[in-house]
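> Provided below are the primary sequence and the corresponding predicted coordinates.
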Amino acid sequence: MEAERKLTAIMFTDIVGYTAMMQKDETKAVLFRDRHRESFRRLHEKYKGEILQYYGDGTLSIFNSSVQAVQCGVALQQEMLKFPHLPLRIGIHVGDIIKREEEVIGDAVNLASRIESLAVAGSVLISHEVQHHIKNHGISTRSLGKFQLKNIIGPTEVFAIDLEGLVIPTQEQMEEKGQIFDRRSKIESNSIAVLPFANMSSDPEQEYFCEGLAEELLNILTQIKNLKVASRTSAFAFKGKNQDISLIGEKLRVRNVLEGSIRKVGSRIRLTAQLVDVTNGYHLWSEKYDRQLDDIFAIQDELAQAIAERLNLTFGADPRESVDYHSTENFQAYDSYLKGRYILHRMDASVQDALELFQTAIDLDPNFALAHMGVGDTLRAMGHQGMIKPTEVSMQANAALDHALNLNPKLAEAYVTKAWISTFYDWDIVQAEKHFLKALQLNPNSDVAHARY
């Protein structure tokens, strides 16, 4: 057949970690690959794509339209993100190629392959040329910057498709993939990270209290409509690191950072907090609270309200009236709960101590919903570490979580833990998805719900 030169949209896909998957569970890996190919064939027929090659865990295909190529890539990725998750990355470029039978050659093919290699599981990355073709077709994109790609002359600007459910690679992930010429990805003004409060007390054992209050405040902020909040894991990674606030903001991709300190002396507490605009280093708001320790709930309420008001003034975000700032008035129960959360986050052999601390909080206040949720989450973690049998996890953890939800039906994280149990202990994918969707309905900004779903 005579070679044909044509302008074509080229798509590469690749299953992330497929080789390791094959080594661990060959049957499961083959099932994943077959699922990928079935969806791939069906969606290419729908969006008029031509499949040229299957190679191991990857594919190569072409389209006459950049719009249809992107629509196909988005649909494919959204299917792969459903249960059971299939970690897929997709790269698309449009350019001049030479096609001969089922073979395509040209610089455009190489560039599409390089863009796919930049992607992370759950993402669809495209070139500047593709972005130009689709920009008037209602498909949202986000620039990730310009990269020097292997065997490609000059920098290439890469965009991520920014649609619901798709993953946007972080700045750190992109820096690991290739040399960045500039960073033009948009950081939205209504975004914030909460750093762990610095412990200014003489007792280093008070770290649990400082981290716990920061985490509680982060959870409150996720309830503010239209406000993007950096996850606890990402924000707390900067604990103890003396880094410039602007660099922290850039790495976390947020416009604003909340930081502060706590000093506990006897029965008194001094909490200092400030909200900083990382683009200029200016303080948008700061406050100092010097109270009795038993007033911690009033401090939380005042702090949350002050930040919410300031964010409303700055971002136009409205705090939801339904937010519960705390669910106990017993300070000793709350203190025990914070200690339990601190230990649980370490995910080590001491996790059983967290269970005892949550139970202590319940003994002090039987109606403390968060403590019951902590029991369920700890049992889930103990099952993960093989400390208790899966059947015990399902029965005991679900009982604790159901009790928590009876006390407070708005606990999104309780539904996330129930979903995790349904997935890995009950093997009930349908029920797990229902729990995840309920969690996201209650709190669309829940980072743990998005991460685990």
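Structure's in. What do you need?
> CA atoms for contacts and neighbours, from now on please.
Noted.
> The stretch 101-250 of the chain: strands as residue ranges?
With strands called from DSSP state E, counting those that start in this stretch, the stretch 101-250 of the chain shows them at 103-105, 124-127, 141-148, 156-161, 179-182, 191-194, 198-199, 228-229.
> most tightly surrounded among those strands?
strand 124-127 (a mean of 28; mean count of other C-alpha atoms under 10 Å).
> and that strand, what other elements does it pack with?
Other elements packing on strand 124-127 under the criterion 3 or more C-alpha pairs under 8 Å, 6 or more residues apart in numbering; DSSP states H and E are helix 66-80, strand 88-100, helix 107-118, strand 156-161.
> Give me the distance from that strand to the chain's centre.
Centroid separation between strand 124-127 and its chain, computed with C-alpha atoms, centre = their mean, to the nearest Å, is 20 Å.
> Equivalent analysis for stretch 68-75, please.
Stretch 68-75 has its C-alpha centroid displaced from the chain centroid by 23 Å (C-alpha atoms, centre = their mean).
> Give me the contact list for that stretch.
Stretch 68-75 has contacts (C-alpha atoms under 8 Å, 6 or more residues apart in numbering) with 9-11, 43-44, 47-49, 62-63, 90, 92, 124, 161, 166.
> dropping in the other structure now:
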Amino acid sequence: MRGSAGTGKTGIRDRSSPDAGSQHLGQSKNDSQCRLLQAGPRYCPDRRRWRIAAQIRCRLCDSQLDPAEELPYQSGMGNERISRRLSAILAADIVGYSRLMAEDESGTLSALNQHRRDVFAPCVSRNNGRIVKLMGDGALVEFLSVSDAVQCAREIQETMAGQDNPAGIVLRIGVNLGDVILQDDDIFGDGVNVASRLEQLARPGGMCVSYVVQESLGDRLGITFQDGGQVSVKNIDRALRVFHWHPQDASPAPGNAPGPAGARSREPGYSIAVLPLDNMSGDPEQEYFSDGISEDIITDLSKVSGLTVIARNSSFAYKGRSIDLRIVGRELGVTHVLEGSVRRAGQRVRITAQLIDATDGSHVWADRYDRDLTDIFAVQDEVTLEIVKALKVSLSPRERANIADVGTSNIDAHEDYMRMRGFLFFPGMDAEGWRKAVAYGERAIARDPGYADAYGMLALMHLLDFHNHWSGAPSEEAMQKADTLVRRSLELGPDSIWSNNAYAAIARWQGKLDEALQALDTAMATSADYALGWFTRGEIEIAQGKLDDAIEHLERAIRLDPSFRHQFMQFLAMAHFLKGSFETAALFLRERVFLVKDTDIGRAWLASALGHLGEIEEARRIWQEMLEINPSFDIRNRLARLTLADPSHGELVLQGLEKAALIGAA
């Protein structure tokens, strides 16, 4: 394994293999990085896309951009690339800072530093935020969800209002949701500018939010905003509708809302991303083994309630790439990163691992394990427990037992299971890959007929066949195989994470929504960090019409697996749409269209949202793009697949398209 460079404080990830995932992150095939940086980002007049100076015209206000030249959503290349994304931005400053400094400079600075250390920074950390920069009396913070940003602002202001404040430190806070440009450690753009203007409009000790923030949030946090009407502000070319909140006007904040029944409670604490361990065996065929150990460690760490663990998809997005681990921490929103390597030779295996503090790149813990292959399960347990110990996270007896439970003692069966699991996570899965995965799964359960997780994973493979028809068998036959396997999995491991998550996914498509939710409750009692579990829950809740719950759980899925936000964003937008929050839905759907160039369903829902908003010309342009992608698209057929419990929800989608004259009335 190649370790950190220089003084040992930076944690540079030094890999020799090319960036296999670069095209998925929007990297230009003709390598225009220098031109991107020289030109610099400029915001389009329509306020919905970024372009590169005057060299490239915007796809929405002029001619079509070359997709390779669009600013990528996520850089993955440290400070060598510019990237954009949709973020919630919190801007804060101190009221009367110049006066306070003039009266007592040293006392004011001391009080400010204490406030940042004891109140501001802990609130940001608890709510999954990232402090972008501190500017004298001000601060700029980025969040992946509106609810996190608003909750953070409320906690800060309520804490300040409830304590002695002899130095007179009083904050104004503005919160906005919008596009931002990321370059190096900084963010800028229209989304940031609006947040800064909102902060200036806030009452001392309160917060001011944009319309899209208020609409997106709804009543999920129990906050009542006062409508401030339309306001014109400096350097923003449109009037802003603003909303105000102040702790003096609010009833006491409710305690944390209860999560899904059975879901494990979690105190705010450390968060970690486990990067794929380097395969140092010199044999590419052993890649599955190093990946499998990484995935097992992720699974084990997710059983610890004092840790938030980023999903495998997001961690593995860094596979084979040279990147500063501090940047990984910022991009994934984690406090720590685990990296290492695996070398396998015959029946011997060497695992090296080091835990890095993502805030400064320093080493927290490192070790090397030289063992016989038969001890691999014990080594994985040791790595997990050493990480827990290094972070001083408490571990309950039940959590310790869950970590020790690997589901099998058969090394060969587990290797087959790891090979099968590798195919499940492979984005380019096809019929040939599916057949190989099924063969590995069947061999795993033949080697260990009591291996519950292998049955559950194999059941998911047949669910994929139900959707993709890779075996050539009728859909009903594929679903029956999936059902039989997952029930056997539950018999063998009624509390297994994989068994219950597999059953939830299968039951959802069988129309057994309540049973699916019960299975998710059981899985989350052991691991609350399964992003796809939160996504499945949100998807089911949309069908049931529980839209506020769906939004909360889909936002949690995005926090745990930010690299999959392009998939989760569609359903998050749908939940907002069905609540009637068309402006918020349109914002998320534009992000979806930007991230997934060929999405037909994203464009269809966006066209409907624009129809409701009266933006008819753009709705028609988006609808035409959708028809070019999929000329046979049938919106009514797509709505039927969602099995929406409330018929009016499907009608709402059709009404937006009718308003734009894109479809005829039924």
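Cool, the structure landed. Bear in mind that the values here come from a model prediction, so they are computed numbers and not experimental data.
> hmm, back to that, what about burial for the contacts of stretch 68-75 of structure 1, which qualify?
Restricting the contacts of stretch 68-75 of structure 1 to buried positions leaves 9-11, 43-44, 47-49, 62-63, 90, 92, 124, 161, 166, with burial counted as 16 or more other C-alpha atoms under 10 Å.
> Next, count neighbours for residue 216 of structure 1.
16 (other C-alpha atoms under 10 Å).
> Tell me which residue of structure 2 lines up with it.
Aligned against structure 2 by TM-score structural alignment, residue 216 of structure 1 finds its counterpart in residue 296.
> so its match touches residue 379, yeah?
No: in this structure, residue 296 of structure 2 is not within contact of residue 379 by C-alpha atoms under 8 Å, at 11.0 Å.
> And the contacts of the strand or helix carrying residue 587 of structure 2?
Using DSSP states H and E, residue 587 of structure 2 sits within helix 582-595. Contact with helix 582-595 of structure 2 is made by 48, 73, 85-86, 178, 212-213, 215-216, 566-567, 569-570, 572-577, 599, 602-603, 605-606, 609-610, 612-613, as judged by C-alpha under 8 Å, 6+ apart.
> Which stretch of structure 1 lines up against it?
Helix 582-595 of structure 2 corresponds to no residues in structure 1, going by TM-score structural alignment.
> Which elements pack onto the helix or strand just after that helix?
Sequence-wise, the next helix or strand downstream of helix 582-595 of structure 2 (DSSP H and E) is helix 600-613. Identification of packing neighbours for helix 600-613 of structure 2 by 3+ C-alpha pairs under 8 Å, 6+ apart yields helix 565-578, helix 582-595, helix 616-629, helix 647-659.
> Could you check the angle the first one makes with helix 600-613?
To tie it back to what came earlier, the one meant is helix 565-578 of structure 2. If you take axes from the mean of the first three to the mean of the last three C-alpha atoms, to 10 degrees, helix 565-578 of structure 2 sits at 30 degrees to helix 600-613.
> roughly how far is helix 565-578 of structure 2 from the heart of the chain?
Distance of helix 565-578 of structure 2 from the chain centroid (C-alpha atoms, centre = their mean) equals 12 Å.
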